[in-house]
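Visitor: need a 3D model of the following:
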Amino acid sequence: MKISNIISILLMCIFLVGCSTSNSQEKEPVIDEESAQITYEPIVKKDQVATDVTNQKKQEGHIEVIHGKMIDQQVVSPIGQSETPFNVYGDMAVKVYILNTGTESFIYRIQNVDDDKRLDYGILKGKESFERVFYDLPEGSYIISYLVEEEGFPMDIAFTEQVYIVE
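Guide: All right, here's what the predicted structure looks like:
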């Protein structure tokens, strides 16, 4: 039993050493156009924790850089209401985008859960959208809630919602 444990540990070590892709000896050729000489410089590799494509969008003279999606979903609610929570940490600017993909109008409300402070609200009719960037939000929990505008029997609502961290 001891020999099989030692062999499995050795095999794991060999596997882990063999999986290492960083090689400090790798060099990239650099061509000097003036002297027509080729020199080799070390390749600098940085480990990536997450792959995130940064999007840039020009709006009225300033560039909006989107760093990551917090929420990106399409919702169909048969009961005529829905809620989506999200959190804000530190000094983050948050962009909220809502598109009513259904035919029924509904009321949306964005508010801070901790102090019930309402940041924005409104009514979206079929095919209408809402988009706004919130700057300097206090750290905490927030919620986007949706409710069918008309009273009576609950109707289906359908919408797309996206919440981004922007700079």
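
Visitor: going forward, measure contacts between C-alpha atoms and count neighbours the same way
Guide: OK.

Visitor: against which helices or strands is the helix or strand harbouring residue 68 packed?
Guide: In this assignment (DSSP states H and E), residue 68 forms part of strand 62-77. Judged by 3 or more CA pairs under 8 Å, 6 or more residues apart in numbering; DSSP states H and E, strand 62-77 is in contact with strand 55-59, strand 157-166.

Visitor: how far off centre is it?
Guide: 6 Å (CA atoms, centre = their mean, to the nearest Å).

Visitor: isn't residue 82 up against residue 154?
Guide: No: judged on CA atoms under 8 Å, residue 82 makes no contact with residue 154 at a distance of 11.9 Å.

Visitor: next, the second sequence, to be compared with the first:
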Amino acid sequence: MMFRKKSLYHATIILLVTLVVVGCSPSKDKFVEEAPILIDTEEKELIVIDSITDKKEGVTSSSMADGTITMNGEGNIGFTYSGGAFLQVHIKNTGATEFEYKIKHMDDELVIQQGTLIPAESIDNTFDESLTDLPKGDYGVLFNQSTGAEMSAYVKTELNP
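Guide: The predicted structure is shown next:
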């Protein structure tokens, strides 16, 4: 009987150590990071959106955006691109007013896309780092509504190997 208790004890310890070292997650594709994305608005209030980290095989982890923001006048949402995959950006005007947007690399001020979206209009673009000058680092999707009216947008960024 003593032999069985020791074996069971050792097997339990090995199992617990393995779980701690390997970790366990319900999904291997994505998880929600602890650090939120903060969105700056003209009214100096911060809007928090949880960031998603892609963990697809062969793709460097990047902090991605996925959420709806509402603001007056201007605002932004940020994400981090780590390279190694196509960057897909989806922006939809979910409000009642037209607004301008820019997708910009924050360190060197490089604008990779800009335009205007009317209510219910959206854009879907895929950026390939080998075909464009798409540096790694922090990006911002900047919004501007010239009259200062309330605007609302849905933003989603994804990595696609």
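
Visitor: and the helices and strands packed on strand 62-77 of the first structure as CSV, adding mean neighbour count and distance to residue 141 of the first structure?
Guide: Shown next, in CSV, are these (neighbours: other CA atoms under 10 Å; distance: least, CA to CA, whole Å):
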stretch, mean neighbour count, distance to residue 141 of the first structure
strand 55-59, 10, 25
strand 157-166, 20, 13
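
Visitor: and the strands in the second structure?
Guide: Assigned strands in the second structure, in chain order: 30-40, 46-54, 63-64, 66-72, 74-81, 86-93, 99-105, 111-117, 122-127, 137-144, 150-160 (criterion: DSSP state E).

Visitor: quick one: closest of the ones you listed to residue 19 of the second structure.
Guide: Between residue 19 of the second structure and the strands of the second structure, the tightest spacing by CA to CA is seen for strand 30-40, at 17.6 Å.

Visitor: buried residues in that closest one?
Guide: Applying a neighbour-count criterion of 16 or more other CA atoms under 10 Å, one finds 37, 38, 39, 40 buried in strand 30-40 of the second structure.

Visitor: which secondary structure elements does it contact?
Guide: strand 46-54, strand 74-81.

Visitor: which of those is buried the deepest?
Guide: Most buried of these, by mean neighbour count (mean count of other CA atoms under 10 Å): strand 74-81, with a mean of 22.

Visitor: list the contacts of that strand.
Guide: 37-42, 51, 62-65, 87, 136-145, 148 (CA atoms under 8 Å, 6 or more residues apart in numbering).

Visitor: among those residues, which ones are buried?
Guide: For the contacts of strand 74-81 of the second structure, buried by 16+ other CA under 10 Å: 37-41, 51, 62-65, 87, 137-145.

Visitor: verify the stated contact: residue 114 of the first structure with residue 140.
Guide: Yes: judged on CA under 8 Å, residue 114 of the first structure makes contact with residue 140 at a distance of 6.9 Å.

Visitor: tell me which of the strands of the second structure lies nearest to residue 11 of the second structure.
Guide: strand 30-40 (29.7 Å).

Visitor: list the contacts for the residue minimising distance to the centre of the second structure?
Guide: Centroid-nearest residue in the second structure: residue 64, 1.4 Å away (criterion: CA atoms, centre = their mean). When contacts are counted by CA under 8 Å, 6+ apart, residue 64 of the second structure touches 51, 52, 53, 54, 79, 80, 81, 156, 157, 158.

Visitor: one more pass at 6 Å, please.
Guide: Counting by CA atoms under 6 Å, 6 or more residues apart in numbering, residue 64 of the second structure makes contact with 51, 52, 53, 79, 157.

Visitor: can you lay out those as CSV showing distance to residue 22 of the second structure?
Guide: Output for the contacts of residue 64 of the second structure, formatted as CSV (distance: CA to CA, whole Å):
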residue, distance to residue 22 of the second structure
51, 23
52, 21
53, 18
79, 28
157, 28
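
Visitor: which of those are retained in the first structure?
Guide: Conservation of the contacts of residue 64 of the second structure in the first structure, assessed by both residues aligned by TM-score structural alignment, their matches' CA atoms under 6 Å: retained contacts are residue 157.

Visitor: right, I'll leave it there.
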